[in-house]
Structure formats: structure tokens, C-alpha cells
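K.L.:
build me a structure from this.
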Amino acid sequence: MRSWNDSVDFCNWFGVTCNPSNDRVAILNLENQGLIGSIPPSIGNLTFLTGLNLQNNSFNGELPQQLGRLVRLQYLNLTWNSFEGRIPSNLSQCTDIRAIQIDYNALQGQIPDQLRSLLKLVILSLGSNNLTGNIPPWIGNFSSLYGISLALNNIQGTIPDEFGSLSSLGFFQLYGNNLSGIIPSSIYNISSIYYFSVAQNQLHGQLPPDVGLSLPNLQVFAGGVNNFTGPIPVSLSNASGLQVLDFAQNGLTGTIPGGLGSLSALVRLNFDENSLGNWEIGDLNFLSFLANCTSLEVLGMAENRFGGELPSFIANLSTNLQILTLGGNLLLGSIPNGIGNLVNLSLLGLEGNHFSIVPDVFGKLKQLEGLYLHDNMFSGPIPSSLGNLTRLTRLFMEDNRFEGSIPPSLGDCQNLEELNMSSNNLDGTIPKQVISLSSLSVSLDISNNSLTGSIPFEVGVLNNLVELDLSKNKLSGQIPDSLGTCTSLLRLLLQENVLSGTIPQSLQALRGIEEIDVSRNNLSGEIPEFLSKLLSLRSLDLSYNDFEGEVPREGIFANASAISFAGNNKLCGGVPDLLLPACSTKKLRKVLAPKAVISIAIAATIIILVFCYIAIFNMVKDSRTAESPLVEAQEGMSYLELVKSTDGFSADNLIGSGGFGAVYKGILPGEQKLIAIKVLNLQQQGASKSFFDEYNALRSIRHRNLLKIITSCSSVDNNGNDFKALVFEFMSNGSLEKWLHPGDDELYCTRKLSLMQRLNIAINIASALDYLHHNCGTAIVHCDLKPSNVLLDDDMVAHVGDFGLAKFIFESGNESQNQTLSGGLKGSIGYIPPEYGNGAQVSILGDIYSFGILLLEMFTGKGPTDDMFKDGLSIRKFTSVALAAEHVMDIVDPFMAFEDEEDDYGEKNEDGIEECAMIGGNELQVDKRSKIEECLASVMIIGVSCSTALPSKRMAIRSVVNKLHSIRDSFLIFINQKRRNLR
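P.N.:
Next up is the predicted model:
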């Protein structure tokens, strides 16, 4: 913009084109120039203007009515800005206008009726705004209209019949609204339409039988998530250029027309969750015709009514197929060996059918990451060839009739996160190779079988596992001490076996455990006291064993409804609600010698004196400070233990500090386990409340991507001052902040996060938010999501921490998202959602905004408070501009590495150290760079969507998790293909 000065004639200014006949400004093209501010009313003085292009900037405010004075205007492009308010009705004066493009802004209200006069319109694109009202029927009068996009708004009502008059229409995009009714039949007669998307509405009716004949140019035909019924039109085979045919989640009936096999360009064919098929043999015969669809990557037929056997010609489907879903039908018999030809499958869903035999050829599907075989009638042994599926992360085989032993070869599936073989007829012992799969982090469930032998000691390797279910087998021996190292366990289910011995003391290390069930075994001895100190324990079943002695009264034992002791006739005491007999003291008197009695009396006297001293001290202390007691923290570590753990809070053990206080590295007494100790600065206003809020939030939640609290300390220091601290698991790789912005830290400066690591971390954080918002009982809003509050463990798995500002949300009717304990400005500058600044209540949508900003920061390397973000430019606008201009590689973090260990893309430096190829470097091949750019753009679009100013337009966190998984999986598929090509 340097040319915009008085020394240069304005007709020679950058972006300005003048009419040569009168030197008046004719075109103003300032696309992608980083401009800010509002459009001034004086724009109306450029009365000879024919083209105005301001897309991909940071303009805001309302559009001036003076735009209506531009009577010669033909093209108006304001896409990817932050304009708000209503569409100016005075645009009706611009009767020569051909294109109005104002997508991706924050416009509100209805489409003005005055615009009915714009009869020369060719393009009307108003998608991704906040428009309301109905679609104006007068749009049907725009006989030259070629493209219309009203997607992702809040438009309701029906699609006007008048649209059938748009004889030149090619691009028809209305998805993501609240439209209802049926699609006017006349629209299906507009033969020029090539893109047709009405997905995610409430439309109903049948698809016209001749739609493929009347719309022969179709490339995209999408109407998923509606209420369409009737058969799939056979005539679609006439649309030879069709690439996407997706009508999932409707009520379609009949079968898949065989003629679709002639669609050689088809990439996605998705009819999941309909009512297709007749529960009859031969329902899947259409698969033989799909062999001609050589570009097919996605075939979705799950949750329909297909019956019969899976035909052998499934082997002829495209080898490009990556996703095949056939679950939830009535398919039976054996699975053809030819399925082994689909070597690029990453997801195979066969669950909920009546299949009987698992073929050995499954071992050829080495790209599989998800294999769903549960709820069938599979019998015989589990094929050992499944051990070849080394990329598997999810294997579900429950509710079948498998027999024989568990193949030790499954131990080769080193990426398994979830394994379920429950409710089968398996016998033999549990292979050490399987129970020592350290990758298992979600669940290992082999319950309800006939397994024998002891629980292997190697179970202790599962230190990331959340659920272990070995119940309803014939396991014997003692509960192994090594279970105490499974510190991530939330559920431990060992009931209905023949286990003996006592409950091992090592289980006291399971600080996050929520449910323990050891009922119906042969366990004996006294109930361990440490069970009363497991503050997270919510359910404990010890029934039908041979336990004896007094039942504890504290912790979970104080809640009679949370525990079960039935069938243990030697127990006594406990809280009155348990209705157990009182413990006898006769035996105690008999065995005590006189000397012991004297010793006990002396000890009792000393204890009484100590308690008196403590009572007097607390009375003095309470007179100084009135504070809510934290009942749960009374069972935590003592001040002296923390002093010893940190070597006197030595500076050498200081790992972080801030306004809240400081964090020290220490060692958990008796376990030699590293811990992080957050010592609160009680001089800081609100620090004490933060202590209680964070503890109460964290003690009630458990998730593998949340920082696990071990215990707390609420005491006094050596000087008699109040002392409060929280004790967490130690995260060896520090905070995400250090990795993104290392500063002068040499350790982090020499180690860069790769693209795949960032994707995995983003998925971890989103999964944690999904749990907090939807899966932990009362929803919790974190309120301070930022890189410094995301910590990384040994395996670079992210854990969200620092819940000092967290708020619980209590549901109330349909307004649950707005009901909180308190509202106000919560969070850190740059990550606080704009509605909080306007006094809005705290909500889960605020966390989604913070996540969006964090996501953009992770992939651009720029924080939201970076010096470059001023004068209206924000990290969101900065990213939006680059996305719209397809310049995503220009804004990506220059230190992001793309690492592929099996590909020789790195170069050796003089020291022989392999250097990672940088994203922007020339080393990357064109196709590889293109895939990386596609991946980055997809992630950044999620970040932009999550951080939009209007809360209701932010992407749902569950959709975020699914989309991030899809992006990562797609990228991994590409990498694997590259590896195969190299080989």
C-alpha cells in the first residue's frame, strides 16, 4: 500500500484500476492485504466503480448503506472478513450487479426483500453467516443465477417452488440449516446442476426416480442427515461424473441399484443408517457391480436391513477402498477369503451381524486401524494371523462364540489402545504377551470366558490403562502386587473368579480408581485400611468372600450405598447403616499382657495431650482466618513429607512459577515416583479459593488426557503460616507452551514438534474437553485452556491441567449450557471468548473458543497476544485470510517438522544427525507437500470454526474430536502409501 500517497496519481495506486475515458475509479481490488477497520460511507462517492473485492482481510463493522450509490457495480466480494449487522437493503440500487459474495462473516437478520430488483445476479453466496428467516421466493426470478450458497446459517422454512425457474443453476448449496418440507420437483429438472447439497436439514420426501436423467452433470449429490424415504433412484447411473453420493442417516428403502457400478469416478458411496435391503439372501449382490468403481475409497452400508451372505465378489472392490462399514445388518455365514485383497482398508466394520468364521486372510489387511467384529456368531479359534495387524488401535470381538486360547501373537499389535474379547468361550491362560501390551490405554476386557491360571505378573506394564475387566472367568491364585503400577486405572473388575489370598497393599497406589469389584472369589484377611483413603473410589464390592475383622468407617466406607459386603460373615463394625454386628472386645482383653496394658495407657495419655495441643492451635489459627475446610484434603500428604520430597523446596527442584505460586519436582514417599507439587501463594487474592476449586474439580474426574491429582496438603508450615499444595503426576516433557515458544530454553530449542505430534496433542486436548463437557456427570468448564496448562508425559501424550478457574454446570431444562455457578471474565488474555467480556455466563462454548485459539497457535506457532496482532488483526483473522487465499503454507509454524521414520526424507548434517525436513522446505515432493497442506488447512479450518465470535456457530467438541481423528487417519494412510511405494 506504499503507493497510496500524493506523489503518485491515484490511478496508479496498487489495487486501483481507472476508467481510461474519464480517470474515474472503476475497480478496487484489495484482496488479501491485511486491511482492517470498517468500510467508510464515502465509498459511495466512487460512483463509477464496477468491481469491489475486499476478500480475505480483517474488515469489521456494518456494511454502509452508501454501497447502494454504486449503481454501476457488477462484482462485490467481501468474503472472509468480520462484517456484522444486516445486509444493506440499499444494494437494491445496484441493478447491474452480477455477483454478491459475502461468505464467512457474521451477518445477521434476513435477506432484504429489496434485493429482489437485482435481476442480473449470477452468483449469490452468503454462506457461513448468522442469517435467519426464510429463503426469499423472489430469488427464483434471477434467471441468470448460476451459483447459490446459503449453507451454514440459521435459515428455516421450505425451499421455494420458484427455484425451479433457475434454469442456469449449477451450484446449489443449502446444507447446515433448519430447512423442512420437500424439495420442489422442479429443481430436479435444472439439468445444469453439478453440485447439489442439502445435508443436515429436516427435509423429507422421496428422491425423483429420474433424477440422474434430469441432472446428468451431477458430481456431488448429498442429502445426509435428513428424513428422506423411498428407493435410491436407478437413474443415478446416468450421472457419469458423480464422485460423491451420500445420503446417510435417512429412511431410504429398497436396495442399491446395480447401475451405480458404472460410476467410475465415484469416490464416496455412503448410505449408512437407512432401511435398505429386505433381510434376504442376495441383498448384497450389488457389490459385484461396484467392482467397476475403481476410485472408490469409502463404502458405507452399516445399520440397514441387508441379509444373506457376504458375496465372494467383495474381493473385486477397489483396492483404494479405505473404509468399509457393513455393521448392524443381518449378514451371515463365513467371510470370503477374497476380502484379503482390500489391502488399503483402515477401518472394517462387520459388527452386529451373524457371521460365523473369521478368515486367516484378515492378517493381510495390514493397514487396519479399526476392526469391529463384535456381536456376531463367530466360532472356532481366534486366528493367530490377527497379530500381523500391527497398526490396529481398536479390536472388538466381544459377544461371539470364539473358543480355544487367546493367541499370543496378538502381543505383536503394539499400537492397540482398546481390546475387547469378552463374552466368548475362550479358555486356557492369559498370554503374557497380550496382558503386557503397554499401548493399551482405554480398555482391556476379556471377561465372561473360561480362562484359567493366575493373573500374569506382567499386568503391571499397563500403566496407562483405564479399565481392566477380567471378571467371570476361572482365574485363580492371588491378585498380583504388580497391579499397583497400573496407576491410570479407573475400573478394576475381578469378580466371579476363584482368586485367593488378600487384597495387596500395592493397590493403594491406584489414586484415581473409581470402581473395584472383587466379589464372589475366595479372598480373605482383613479389609485394607488404605481403601478408605482412595478419595476417588465410588464403588466397592467385596461381597461373597471370606473377609474378617472390623470394617473401616472413613472414605467410601462412610457411604453404605457405595459398598457391598454380603456373604462375609466374619465382618463387624463399620457405620451403622451397614447393619453389621459390633466388634467383640473379649479377645482383645484376653491377649493383652499387663505390661501391654500399661504401655497402651501411657500411649493413650500422650495422644490425648497431642490432640489437646492441636485443638488449641487450630482455635488460634481459626481466629486469624476463616476458610472452608477441604474434607478430602485431610487425608493427603503432610507438610513435612512435602519438605522432604522436595529437599526443602530447593531451587534445584523448582520447575515453574507464577502468580498462583510455584511448582516443584519431588518424589512420592515410599514409592520413588516423581511428582509435581503445586504450592499456592496464599498472599495472592483468590489463591485459596482456587485451591479448593481445583481440588474439587480434579478429584471427581478421571481421563487419560487430564492431569491426574494424587493428593493434597492443607496444613501449616514451620512458621505457623497456612500452607496449601496440590500433588500431581509428574509430566517429564513439560508444558506445551515450552514446546511452542521455547525462548532461550536450550532443551526445547533443539527439539521440535512434528506435524503428527501436534495432531495427536490436539486430539488429546479435544478428547479431554469432550469428557469434561459431556461424560463426567456434571459438566465442567475449564475456563483457562492455553498451552501452559497442557502438559506432556514421557510418550508426548497431552494432559490438560490447572483447574483453578473451573466451573461446574448444572443442567436445567433446555438451557443447561447457560446455567453455571457463576459468570464473569474467566481465563487468560487472548483465549477468553468475547462473550465473557460482555458479561455472558460461563459455558462449555467458551472452552471451545479457547480450544480454537489454542489449535491455531499450535499450527501457526504464533500466540494470540503476539505483537503482530493489533489494530483489529487477530490470530483467527490472520489464519482465515491465509485459508481463503490458499496460502496456508505461508503461515504455518516454520519449526514444525514432518518426520517419517521409515522414509529417507531427512538429510545428514556434518555431525551425522538426521535433520527433519521443514514444512516450507524444497526437500518435500510435490504430492507430499500437497497432502501436508491439505492436512494443515483442514486443522486450521477447525480452529477458525471453534473460535468464531458467535457461540452458537462454534463447532461441537465431539465433532472436533471426530474430524481431527479423520484428518490424522487420512494423513497416516497417505504416509503408508508412500512407504509402500518406496519399498
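
K.L.:
rest of the way, CA atoms for contacts and neighbours
P.N.:
Will do.

K.L.:
count of neighbours near G133?
P.N.:
Neighbour count for G133, taken as other C-alpha atoms under 10 Å: 14.

K.L.:
same deal with V631?
P.N.:
Neighbours of V631 using other C-alpha under 10 Å come to 8.

K.L.:
do you know how far it is from G555?
P.N.:
For V631, the distance to G555 (C-alpha to C-alpha, to the nearest Å) stands at 10 Å.

K.L.:
ditto for L674
P.N.:
For L674, the distance to G555 equals 26 Å [C-alpha to C-alpha].

K.L.:
just K738 next, same as before
P.N.:
Using C-alpha to C-alpha, we find K738 at a distance of 39 Å from G555.

K.L.:
same deal with S450?
P.N.:
Between S450 and G555 the distance is 35 Å, computed by C-alpha to C-alpha.

K.L.:
and if you look at I809?
P.N.:
26 Å.

K.L.:
between the two, which is the more surrounded one?
P.N.:
I809 (22 against 19).

K.L.:
run through the neighbouring helices and strands of the helix or strand Q108 falls within.
P.N.:
Assigned by DSSP states H and E, Q108 falls within strand 106-109. With contacts taken as 3 or more C-alpha pairs under 8 Å, 6 or more residues apart in numbering; DSSP states H and E, strand 106-109 sits against strand 82-85, strand 130-131.

K.L.:
tell me which of those is the most buried.
P.N.:
Across the helices and strands packed on strand 106-109, the average number of neighbours (mean count of other C-alpha atoms under 10 Å) peaks for strand 130-131, which reaches a mean of 24.

K.L.:
compare with the first, here's sequence two:
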Amino acid sequence: MMHSSLSHEWVLLIFFHGILLMCMSSCLKSATVPAIANETDRLALLDFKNRITQDPLQIMSSWNDSIHFCNWLGVTCGPSSKRVMVLNLTTKKLSGSIPPSIGNLTYLTRIDLRNNSFYGEIPQEVGRLLRLQYLNLWSNSFGGKVPANLSYCTQLRVLAVTYNNLIGQIPNHLSTLSKLEFLGLDVNNLIGHIPAWIGNFSSLYALGLSRNNFQGSIPSELGRLTGLKYFQLYGNYLSGTIPPPIYNISSIYYFSVAQNRLHGSLPPDIGLTLPNLQIFYCGLNNFTGPIPASLSNASQLQDLSISGNGLIGTIPHNLARLQGLVTLYSGGNRLGYGKDGDLNFLSFLANCTSLKTLDLSYNYFGGVLPNSIANLSTQLQYLYFAVNMIRGDIPIGIGNLVNLELLGLSDNYLGGTLPDVLGKLQKLKELYLNDNKFSGPIPSSFGNFTAMIMLSMAKNRFEGNIPLSLGNCQNLLYLNISSNNFTGTIPKQVIGLSSLSISLDMSHNFLIGALPFEVGNLIHLSWLDLSNNRLSGEIPTTLETCLSLEHLYLEGNSFQGAIPQSLKMLRGLEQIDLSQNNFSGNIPKFLGKLVSLRHLNISYNDLEGEVPSEGIFANTSEISIFGNNKLCGGVQELHLPTCTRKNPHSSKKFLACTQNKLLKSTNGFSENHLIGSGSFGSVYKGVLSKNGAIVAVKVLNLQQKGASKSFINECNALRSIRHRNLLKVISACSSIDREGNDFKSLIFEFMCNGSLDQWLHPKNDVQHQSKRLRFIQRLNIAVDVAYALEYLHHHCETPIVHCDLKPSNILLDEDMVAHVGDFGLANFLFEASNNPSKSQTLSIGLKGSIGYIPPEYGMGGQVSTLGDIYSYGILLLEMFIGKRPIDEMFKDGLSIHKFTTMTLPEHVMNIVDPSMFFVEDEEDIYDDIEEITIIEEDPRVNVSSRIKECLISVFQIGLSCSKASPDERMPTNVVVNEMNAIRDTFLKSKKKNEPE
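P.N.:
Down below sits the predicted model:
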């Protein structure tokens, strides 16, 4: 035994002696290693610098040989080794790629490049950084796959690549990262299943996999992460139930599985097993059963979102124990029984003294609003009761909720008169009372709503005069008091509210008298509806200043006189209804020149003379002239008697220019060549005699205020930009005509396929109905437009904000390539100032178009590139849904954004435009081996599951871009990368499934 023991000791002695000799040898050699190693680090850093393509803050200027690289900005070295240990360049506005040579910085322990614009793939050579503990690439544009070689970085504790464009599955090699504490892969394009081996990361405290394309079930192995605090899986395609072991991770405080396909019931003891829960989001799934009463045991709970499921029962009374509760979203379920007492729980919620948001909308709550509503938290800002079965009066105690910003009571059975105390809610911005049974007058205290922007009271039984005090609401963007019993005249204080920009609807009442001249103050208004009242007199000429007007409804009144010539100034009009009035005289010819006009109803008046045949009058399906027995002429389809012809004296004025070829090319700017019109001029199709080239000629209407300035600004912007997806300007002309008047024009490249609007919303005739955009065509156009915006926002010498992005301003060439242009109604390329102190507030010419205007513009916010992103988001939704954002279905608080949100992802195919899948030739149908979804039971309509996945991704981008808060919108460069990734994924999967 002693011999054996001594032998063992000797072996150990020899072993450690050998180690000691090797260490000594290493120390002797180390005298020559640092210089070589340091040079390796320096060269690797210089290679990194050379890959930087954009550096607006001049960060890389410090990376030069005048100082040691350890003192370069963002570089930290070890105190003795002088080897690079930390590379920290967070939020430096850098753009570029990471070179493979980063793998030579072998002493790196920390890399932090978050909040920049790095792109390309994450190099596999990162796997050589064996000391790496922290890798944060959050919010960039990296593509490709997650490097499998990261598995060699066994010391890694933080891996964060959220907000990038990574694709593919999570590599199984990463299962070796046993020390991982933070894993953030959110907001990418990752696919496949969530790996079960993540459950082996015993040190993990944060797991973020949200907003990817993960499918399948949630692995039960994740229940082994006993130290997990942050658990985020929302916005995927996960199905099945939540494994019970996960509900037993008592350390979790952030739990989000919203927007998936999960089902089952929430466990009754969830509040006991997750006592540290602070945030719980499980909305927009398929959960059923009651709301667990045990949630009251999670005493730290602040945000609870369970909306958009199939939950039943009521709100548990004991949730009142959650004194820190800030938000409770429970809308879109099956809560309530439609009976008295359904809302008794409100009296208990009074104990939740931090509550700011309470959403009970779209449920089955019945009974009356209890008086205990007065005891709810005075911190309450958003209170939603819309679309329930609530009856009775509004309790007077509601006046105690002095911090309310939104009160939604629409679509119930509420009645009685409105209490004056509502006027105490002076912070209200949105008030929805429509579709109830309210009666009596509008309280004069409504004049206290100086912060109000949205007021809807339609479809009730209100009566009396419209109170003058509403004129105090000088931030109002939307006012709807239609379908009530209001009498008296229209107060000039209300009709003159210049803040109104979305809609003013007073239709279907009993209003009398003339339309006040103050209507001319509505210079930003898009929608004016005064129809079906008892108004009289002539239309005031001041209406001509309402340059943003797109919808004008005056039918069913007693207006008289001629249709005013002043309306010709309203080039943006899309719908006009003047029917059932007493208008007389001729039909003005300018109506045929309003190129945006889609519907004109002048029936049942006393009009006479010749009906024009140009413009909208050429299509009988778009006009209605019945009940005017003195009309003649017009197109043959009208079957009117022939007019008696006279020899009219021609008063057409021909313009002279240094550019005389413009006259010849457009036949003297004849009406037959008119193809478009905008706020500051008209556009004509022309053929140049020199080379036969077809062009578009925009002639400025210099009588219009601001036209000359717009010409100068437009020239300044267009002369410095060149891009495949921007409309090409060929030339400009500034001259004097034969009468000595100024003449200005711009000559553009002609787009033979017209505007995107004509393809998305074809007219009701055979010629236009044949226009259909396929799915891939829409995807290509969306990418083209994104490229155009990226160029305007990031690659011009001075950033340019378009300010009026919409389908009519996107033109298509012979190859269906999209070009963002200025042929639309209010299009103007705005040059953003380099002076950050200069307020970039909106002017009339930059206002944009209703439906596409970002909310901050309507409230006087500054013009920014994020405003264009909002318009792009709305455009995306419109392109793939096929509905305009101002479609009749979007009303009473429902927008195209909310509509899309409510349907994703489960019901996405219920909202898409089926015409993009409609094919006449069977050879055009994709040969997919995947599951086929049939739309509208038409055998010619085929949609593969891969198209469905692409559509969901497109809609998610549209929703991200069109968020109300500018700070939450997706940056332009990220939009381009995301849209490209979607298209690439689609094309690759299509190619894969095509037969060889």
C-alpha cells in the first residue's frame, strides 16, 4: 500500500514539475510575444475601421497611429497585457460590416455594437474568441444565420442579437453555452422549433424569442430554468398549451406569450406559482376558461393583458388586492353575462390606486355603470367600455376621473342626458359616445375640452342647438355628430375650427340656414359631410380655400344658385354629392378636369345645358345626373337629347416658352392630354418631336398661393437626387408667356402603367377591372418604395421627407417598377433643415393626405422621416388588404391599423385582397408541395402556406411602421432589409418547390 501511495505522489510531483517547466519556458518566450500580439490586435482593429461605410459622428477619426490603439474611442485593453479586451461602440450611428479578422482579437471579453446599422453576416470567426463573455448586437441589420461557431465561446454569458434580420434555425451547436445568462433573439426571421436544450442553461435569467417565426409547441424542458426572470415568446406561431413546469418557475417577473396560437386554460393557481409576476401578456391567443382568481396573489403585478382570447366569466373581485396594477386589458373576450350586476367588480377595483388603463371592450357585460365608477383611481387615463350591453345613464361620479384622456362608451345601450360633469374631464383627448341612446342637448361644458382631438357622438338622439362652446375645442381633428336631432343653424365658431383635418360630419340632422363663410377656415379638412339637413342659400366662395378636401357631401338640403366655380380650386376632390338640392345653371366644365374625382352625384337639381364629356363625365358609372330635365349632350351612353350648337368664341390662351416644344408636344396643353393634377398645377402627356420620347409635363398654376415657392423647392430637391425608384426629372422651364405672365413647368419621364392607386382600386369597368396586381408584384413594388425612402432619408446630401406617400403618388413603368413621384394631389418633396433648432412644422403644401398622415402631424408635430415611415406602413396594409385607409368600414375608432392587429396572425387570410391570387391560366399557379388554402371557394385562387407566412411578415412590418408613437416605428434602413428578406424568402421557397 505504501509503495502504491509513494508511486502516486511521484507521478503527481513529476506532472506538476512538467507544468512548472512549461510555464517557465512560456515566461521566457513572453518577452517577444506582446509586440507581435499587439500588432495583430492593431491590424484587426484597422480592418474593422476599413469596413465602416458611414460614420457621421466621426468616431473612427480617433483610430489612427498618432495614439496607441488602446486609447482609441470604444477600445479598452488589459492593464498589463495591452491586449484588446472590450470593443464598445454602442449607439454611434455606425454602418458597415464586421470583418472575419475580428477573430484575431483573442483577448476580447466584451463586444457591444448595439443601436447601430451594421449589416452583413456575423462572421464565423467570432467563434475563436474563447474568452468572450458578452456579445450584444442589438438593433442592427445583421443577416444570415446565427453562427454555429459561437458554440466555442463557452464563457459567453450574454448573447443579444435582437432587432436584426437573422434567418434559419437556432443552431444546435449553441447547446454548449452552459454559462449563458441572457439569450435575446427577438425580432428576427428565425424559424423552426424552440430547442429543448435551452432548458439546460441553468444560469439563464432572460430568454427573448419574440417576433420571429417559431412554430410548434413550447418545450416543457424550459421549466428547468429555475432562475428565469424574463420570459418573452410573443408574436410567433406557437401552438399547443403552455407546459405546466413553466408556470412553476417562481422567479419569473416578465411573462409574455401574446400573439401566438396557444390554447387551453390559464392554471387556477398561476398567482401562487408565479408570485413575483409583474408583467403578464397572453393576449391574442385562444385561451378559454375563467380569469384565475389566484392572480391576486402575484402582489407585484403591474400589467395584465388577456385581451383577444375566449375567456369567460367575469373579472375576479380579489384582483382589487393588486394595488400596484397599472394596466388591465381584457377586451375581446366573452366576459360578462349580459345581466345586471356584471360590472359590480368595478367597486372593488377602486383599491387599485395605480390603475391607468382599464379595457373591458368587446365583451358581454350588461347592466348599468355602477356609481362606484367614481371611486376608480384618479390616475386612470384610458377607460374602454365599447361594444358591450351596458344600459342606463352615465354616473355623475365619472367627473372624479380628472386624468382621463380617453373614454370609450360606443356601441352600448346607454341613454339619458349627458351630465355636465363630463366637462370636468379637461384632459380628455378622445371621447366616443356613438351608437347609443343618449338624448337631450350637448352640455355647454364640452367647451372645456381644449385638449380634445376626437369627438364622436353619432347615432344617438341628441337634440337642441349645437353649442357655441364647441368652438373652444381648438385641437379637434375629428367631429362626428351625425344621425341625431340637432336643430338651429351651424355655429360659425364650430364650422370655423381650423384644427379639423380628419372629418367633420353633421349629416342627418335638422340644421337650417346658410353655410357660414367660416367654412373656409377648414384648410386642412379631408371629409366634410353636411348632407340630409335643411340648409339653404348658396355655397360660399370661401370653400375654395379648403385645399385638402377630398370628400364633399351636401346632398339632401335646399342649397341654390350655380355650382360655384370656386370648387375648381379643390383639385383633391374624390367624391362630390350635391344631389337633391336646388342648384341651377350649367354643369361647370372644370368638374371634368378634376382628375382625382371618382364619384359625382348632381341628380335631382335644376341644372341645364350641355353635359361635359371629358374626365369623369366620360364614364357613366361614376356620375349621376338624374332628375335634371333640361340637360343635353354628353356621352352617348347618357341617352340625352342633342344640344343646339353655337359658335363659341375661343378664349384658350396658349403659352410661349423658351421651351416651345412643350406646346407642340401637348397640343397646346389640350384637355385631351391632361393626365393628372396636383395642388399647384396640372400634368399633361406630351411627345417630343425631336426623338419621339413620351414625357409628362407639369405646368404650375401660378395663381395658386405658394405655387412659385413649391416650384423652387421642387427644383432644388429634384436636381440633386437620382435613384431608380424616384421619378426622373428631365428638365425644368421658367419663362414668360406671350401675355407677359410667368410660366413655370417641369418635364418628367412618362410612366406608361399609371399609378399604383389605379391598380389597387380599379374602376368598375372591363378595361380597369383587368388590372390585377399579383402577390409578387405587390411585394416588388413595396420593396421599390422602401428603397426610394431609404435614399431620400439617408443617402441625399440633405435628408428629404416626402410628406405625401400614397398609392396615387407611386407610378409604374412598363416593367412595373415603382417610382415615387409628384403627380399626386398634394405631393411635394420636402427638404429637411440641417438646423435642428428650426421647427419643421407642416404647411398646407406638406400636409399629406387623410389616412396616411401620421398622428403627430395632425397635432402640430415636426416633420420627420418617421412621418414617411408611418405613411409607408399604412400603404403596406392597403396594398395587401385592398382597402383604402378611409374605407367606409374604418369608422368609430376602427382604423386599418387596428383592423389588421385584430386579425393577425390566425385570421390573416380573411383580410387579404383575394385578387392578388386570382389567375386565369393554370400554368400561372405555383406548383407548391405545401398546404394550399382556397379563398372564396374559387378554384383559380390558390394560396400556399409560404405566401401566408410572407403576408404575416408584411403586415407585421406595416403595423410596426404605422405605430402612433414615432419612436416606436421601424427605421427606414430596417424596413428595406426586412422587406428584402421577405421577398428573398418567398422567391427561394418558390424556386425550391418548382419542378426541375
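
K.L.:
TM-score them against each other, please.
P.N.:
For this chain pair, the superposition-based TM-score is 0.67 by TM-score structural alignment, normalised by the length of the first structure; 762 aligned residues with a C-alpha RMSD of 5.3 Å.

K.L.:
ok so, going back, whereabouts in the second structure does the helix or strand immediately after the strand holding Q108 of the first structure in the chain align?
P.N.:
Beyond strand 106-109 of the first structure on the C-terminal side, the first helix or strand identified by DSSP H and E is strand 123-125. Mapping strand 123-125 of the first structure onto the second structure (TM-score structural alignment) gives residues 182-184.

K.L.:
I would like the residues contacting that stretch, please.
P.N.:
The contact list for stretch 182-184 of the second structure (C-alpha atoms under 8 Å, 6 or more residues apart in numbering) reads 157-162, 204-209.

K.L.:
and it, how far from the chain's centre?
P.N.:
28 Å (C-alpha atoms, centre = their mean, to the nearest Å).

K.L.:
okay if I get the helices and strands packed on strand 106-109 of the first structure as TSV plus distance to A897 of the first structure?
P.N.:
Output for these, formatted as TSV (distance: least, C-alpha to C-alpha, whole Å):
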stretch	distance to A897 of the first structure
strand 82-85	32
strand 130-131	38
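
K.L.:
looking at those strands, which is closest to V298 of the first structure?
P.N.:
Of all these, strand 130-131 sits nearest to V298 of the first structure, with 32.4 Å by C-alpha to C-alpha.

K.L.:
following superposition onto the second structure, what is the mean distance for that closest one?
P.N.:
Its aligned residues in the second structure lie a mean 2.2 Å from strand 130-131 of the first structure after superposition (mean C-alpha distance after the TM-score superposition for the first structure).

K.L.:
tell me who's in contact with the residue nearest the centre of the second structure.
P.N.:
Closest to where the C-alpha atoms of the second structure average out (C-alpha atoms, centre = their mean) is S962, at 1.4 Å. By C-alpha under 8 Å, 6+ apart, the contact set of S962 of the second structure is 854, 869-874, 897, 969.

K.L.:
try S767 of the first structure
P.N.:
Contact analysis of S767 of the first structure by C-alpha under 8 Å, 6+ apart lists 705, 961.

K.L.:
one step back: how far does the strand holding Q108 of the first structure sit from its chain's centre?
P.N.:
The answer for strand 106-109 of the first structure is 29 Å, by C-alpha atoms, centre = their mean.

K.L.:
name the nearest residue to the alignment partner in the second structure of S237 of the first structure, sequence neighbours excluded.
P.N.:
Aligned counterpart of S237 of the first structure in the second structure: S296 (TM-score structural alignment). The shortest distance from S296 of the second structure to any non-neighbouring residue, by C-alpha to C-alpha, 6 or more residues apart in numbering, is to L319 (4.9 Å).

K.L.:
quick one: that neighbour from I291 of the second structure, how far?
P.N.:
Going from L319 of the second structure to I291 of the second structure by C-alpha to C-alpha gives 10 Å.

K.L.:
same question for M859 of the second structure.
P.N.:
Distance from M859 of the second structure to I291 of the second structure, counting by C-alpha to C-alpha: 39 Å.

K.L.:
looking at these two, which one has more neighbours?
P.N.:
The neighbour comparison of M859 of the second structure against I291 (other C-alpha under 10 Å) goes to I291, with 21 against 16.
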